[in-house]
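K.L.:
everything below, folded, please.
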Amino acid sequence: MIIKYSDNPFKQILGITFYNRRNILLFTIISIFAVLQNEFGEIFMWDPIILPMVPVTILGGALAIFLGFRNNSAYDRWWEARKIWGGIVNASRTFGVMICTFSSTHFSKGKVNDDKVQAWRKELIHRHIGWLYALIMHLRKHNHWSDLERYISEKEIEAIKKLHNKPTQILHKQSERLQNAYEDQIIEDFRHMELMNVIKEFYDLQGKAERIKGTIFPYYYNYFTGVFLWLFVICLPFALASQMQWGAIPMSIAISFVFTILEKSGAVTEDPFEGRAADTPINSITRNIEIDLLEMIRSETVPAPIEPKIGRFGVKYMD
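P.N.:
As a prediction, the model looks like this:
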């Protein structure tokens, strides 16, 4: 997630130009060609291509409608992703507090000692952190197991590697361990039900994240937006050249750039889990949850928060 652009206006302009250099070069070539053929076409004995402004304006209006719809829908996906991970933060803290305060030797009447209760707490907290990293791995479709290996046993990891939906199976294991704790009288029935409700909430939040990841933006909006965009970009300088002469070059470049930036922002925003600078910072959010839960069980190895990164041209962002 981008936190801040550089305070240096030169770096801002340089960064925007660098990341859009191919499009800007293409706009420049089309615009120069349109103006040259308009200015010198008669010298080479051909009729210059001159397009009327009204149809190009109508095309631009239609394009603006498509871009507006797409960007609004893409932003809704991005914002929903942020709310989902905000819900995971709250539910994780609730789960950690319940694990630490609901479990006790009181209900077992001496059958369970404090060491077993502490070990059970640590196991469930660690497995939950493992679930968070497994969910990231699941959404980003990679196989980086190092974070899980810090919190889940090797035997359990080998078992879930064979399964399709790894975070789902980790939550299933959590449910089994809650049932074991109830049978061992570490928790009583009401507390068992409350903890299972939190597991259900994790399933709901995971399902919502999977829905965003698995729902492809309607193809025809992407396709026709791209077709209309480049048709507009190609036609615009030929409509401006006869009216503005050489001034058509910077004007058509500027207008084309605005429309392509709008299209690009929608394309980037519609998939918010990829780990890019503009995406939901799920690594940073997960690290904060990890710190909170480990401090609840008084762990001696608590990692530091993930610091903001400084990218090219002074952009500050969270991963």
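
K.L.:
C-alpha only now, for contacts and for neighbours.
P.N.:
Noted.

K.L.:
can you pull out the helices in the chain?
P.N.:
Counting by DSSP state H, the chain has helices at residues 9-19, 21-40, 53-102, 114-140, 146-149, 154-161, 166-183, 189-214, 219-244, 248-269, 282-296.

K.L.:
what lies in contact with the second one?
P.N.:
Here helix 21-40 makes contact (Cα atoms under 8 Å, 6 or more residues apart in numbering) with 17, 48-50, 233-234, 237-238, 241-242, 245-246, 248-249, 252-253, 256-257.

K.L.:
repeat for the shortest one
P.N.:
Residues outside helix 146-149 that contact it (Cα under 8 Å, 6+ apart) are 129-131, 133-134, 157.

K.L.:
apply 10 Å and report the result again.
P.N.:
The contact list for helix 146-149, computed with Cα atoms under 10 Å, 6 or more residues apart in numbering, reads 126-127, 129-134, 137, 154, 156-157.

K.L.:
now, which of those residues sits nearest Ile13?
P.N.:
Of all the contacts of helix 146-149, Met137 has the smallest distance to Ile13: 34.9 Å, by Cα to Cα.

K.L.:
wait, doesn't the closest one sit right on Asn143?
P.N.:
Yes. Assessed by Cα atoms under 10 Å, Met137 is found in contact with Asn143 at 6.4 Å.

K.L.:
neighbour count winner among these two?
P.N.:
When Met137 and Asn143 are compared for neighbours, Met137 comes out ahead with 18 against 10, by other Cα atoms under 10 Å.

K.L.:
got TSV for the helices of the chain, with distance to Tyr317 too?
P.N.:
TSV is the format used below for the helices of the chain (distance: least, Cα to Cα, whole Å):
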stretch	distance to Tyr317
helix 9-19	14
helix 21-40	22
helix 53-102	15
helix 114-140	18
helix 146-149	22
helix 154-161	32
helix 166-183	27
helix 189-214	22
helix 219-244	27
helix 248-269	15
helix 282-296	10
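
K.L.:
Proceed likewise with the subsequent sequence, for comparison:
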Amino acid sequence: MYVGRSYKLIDFALWSRRSVIYMVVVSGLAVAAYRLPGIAGFSVPWSVVLVLGTTVSLVAGFKNSQVFTRSSDALQAFTQITASSRLWSNFCRDFLDAPTARQLIYRHIAWMTALRFSLRRPMPWESMARAANIEYRRRYRIHEDASSVGDELRPLLAEQAEDVLKSPQPAIALLELQSVQVNALFKDTKLPPQIYGELTKLIRDFHDQQARCDRIKNNPYPRQYAIVSSMFVMIFCTLLPFGVVPVFADMGKLGGALGSIAIWLTIPFSTLLGWAYMSLDQVGESSANPFEGNANDVPISQICRDIEIELRSGLGETDLPKPLLPVNDIAT
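P.N.:
This next block holds a predicted model:
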């Protein structure tokens, strides 16, 4: 997630420069087609381009609105995980002996670790493999790229780590272990009924939030809408210079300072308009999967690290992991 005041124009321009190059080439072809003997005057009626542009605006706006909803849902899920984690820690520390509280809290940290590694795994429809995103990712780092779920779970779970890692879904296995231990503590009368009920509700909430995150991770933004939107944007941007070129050609016929060079203004103005549309689609596509690790995704690594520091500090520990600070104003 970008946490600076604003993206620099040069950074955004470099990220989206491929659309600029495409528009310059297509605009040059439009000018050439308009002036070549045999097909001189070739253009697309401006009314056609205008109607298509209106349609593209509606489709692109719908897509970006839905993408924003997905990102908001993802952030809300981790906001709820943060709040529930604090309650879990408080109940464990206040009503259980220190070793048991530590075990339950450490297992909860392990659950968050397994969850974030699961959410970082690549999916076929995600956009991190695109050249623009690969280049931009060099500006920051993803914590999960430099570690593995096994290396991080073993210090937290001790002898239980290997059994958990054998599970196809370690995060679910950890929640099941939490439930088993809480039930055992209640049967042994080591937990008051009211606290048992609260801990059970928190485990259910962790299940709910994980299911919410899994739904976003495992189900892409409907590809029919995503593909149609991208196709319409590309078609519009390709036809745009062919609709604009006669406007500037007629301007050149008026004479004056512009004269014969007026038609060449098709290239910068078409490029500017096309870049706006293509960049809007590129931003939407790159934000559709809020856990993959793009610069605008939910910073799940930082959130989980902050929760871990807070929970371990509550146990009285002083040897705490370092916070994950933003790199180049990007929190991950």
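
K.L.:
before we move on, back to that, pull out the buried members of the contacts of helix 146-149 of the first structure.
P.N.:
Buried by 16 or more other Cα atoms under 10 Å: 126-127, 129-134, 137, 157, out of the contacts of helix 146-149 of the first structure.

K.L.:
could I get the residues you listed in a markdown table, plus columns for distance to Asp114 of the first structure?
P.N.:
A markdown table is the format used below for those (distance: Cα to Cα, whole Å):
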| residue | distance to Asp114 of the first structure |
| --- | --- |
| His126 | 18 |
| Arg127 | 20 |
| Ile129 | 23 |
| Gly130 | 24 |
| Trp131 | 26 |
| Leu132 | 27 |
| Tyr133 | 29 |
| Ala134 | 30 |
| Met137 | 35 |
| Ile157 | 27 |
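
K.L.:
determine which two of the residues you listed are furthest apart.
P.N.:
Maximum distance among those (Cα to Cα): 16.6 Å, for His126 and Met137.

K.L.:
how about Ser19 of the second structure, what's its partner in the first structure?
P.N.:
Structural correspondence for Ser19 of the second structure with respect to the first structure (TM-score structural alignment): Asn23.

K.L.:
which ones are touching the residue nearest the centre of the second structure?
P.N.:
Here the mean C-alpha position of the second structure is nearest to the C-alpha of Pro290 (Cα atoms, centre = their mean), at a distance of 2.6 Å. Pro290 of the second structure sits next to 1, 67-68, 70-75, 119-120, 126, 213, 216-217, 296-300 when contact means Cα under 10 Å, 6+ apart.

K.L.:
re the thing from before, Pro308 of the first structure: which of the helices of the first structure is closest?
P.N.:
Among the helices of the first structure, helix 282-296 comes nearest to Pro308 of the first structure, with 8.9 Å by Cα to Cα.

K.L.:
got the angle for that closest one vs helix 53-102?
P.N.:
Calculated by axes from the mean of the first three to the mean of the last three Cα atoms, to 10 degrees, helix 282-296 of the first structure forms an angle of 10 degrees with helix 53-102.

K.L.:
which part of the second structure matches helix 282-296 of the first structure?
P.N.:
Going by TM-score structural alignment, helix 282-296 of the first structure sits over residues 300-314 in the second structure.

K.L.:
any idea how far the matching stretch is from the middle of the chain?
P.N.:
Computed by Cα atoms, centre = their mean, to the nearest Å, the chain-centroid distance of stretch 300-314 of the second structure equals 21 Å.

K.L.:
now stretch 127-136 of the first structure
P.N.:
17 Å.

K.L.:
now do stretch 268-280 of the first structure
P.N.:
With Cα atoms, centre = their mean as the basis, stretch 268-280 of the first structure stands 3 Å off its chain's centre.

K.L.:
in the first structure, what stretch matches stretch 166-179 of the second structure?
P.N.:
Using TM-score structural alignment, stretch 166-179 of the second structure pairs with 162-175 in the first structure.

K.L.:
Pro155 of the second structure -> the first structure?
P.N.:
In the first structure, the residue matched to Pro155 of the second structure (TM-score structural alignment) is Arg150.

K.L.:
residues in contact with its match?
P.N.:
Taking Cα under 10 Å, 6+ apart, we find Arg150 of the first structure in contact with 126-127, 129-130.

K.L.:
now it: how far from Glu42 of the first structure?
P.N.:
74 Å (Cα to Cα, to the nearest Å).

K.L.:
how about residues contacting stretch 189-199 of the second structure?
P.N.:
84, 87-88, 91-92, 94-97, 178-179, 182-187, 200-205.

K.L.:
just the buried ones out of the contacts of Pro290 of the second structure, please.
P.N.:
For the contacts of Pro290 of the second structure, buried by 16+ other Cα under 10 Å: 1, 67, 70-71, 73-75, 119-120, 126, 213, 216-217, 296-300.

K.L.:
returning to that earlier point: how do the contacts of Arg150 of the first structure look in the second structure, which are kept?
P.N.:
Retained in the second structure (both residues aligned by TM-score structural alignment, their matches' Cα atoms under 10 Å) from the contacts of Arg150 of the first structure: 126, 130.

K.L.:
output the contacts of Arg150 of the first structure as a markdown table; include the columns distance to Leu229 of the first structure.
P.N.:
Listed next are the contacts of Arg150 of the first structure as a markdown table, based on distance: Cα to Cα, whole Å:
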| residue | distance to Leu229 of the first structure |
| --- | --- |
| His126 | 50 |
| Arg127 | 48 |
| Ile129 | 44 |
| Gly130 | 44 |
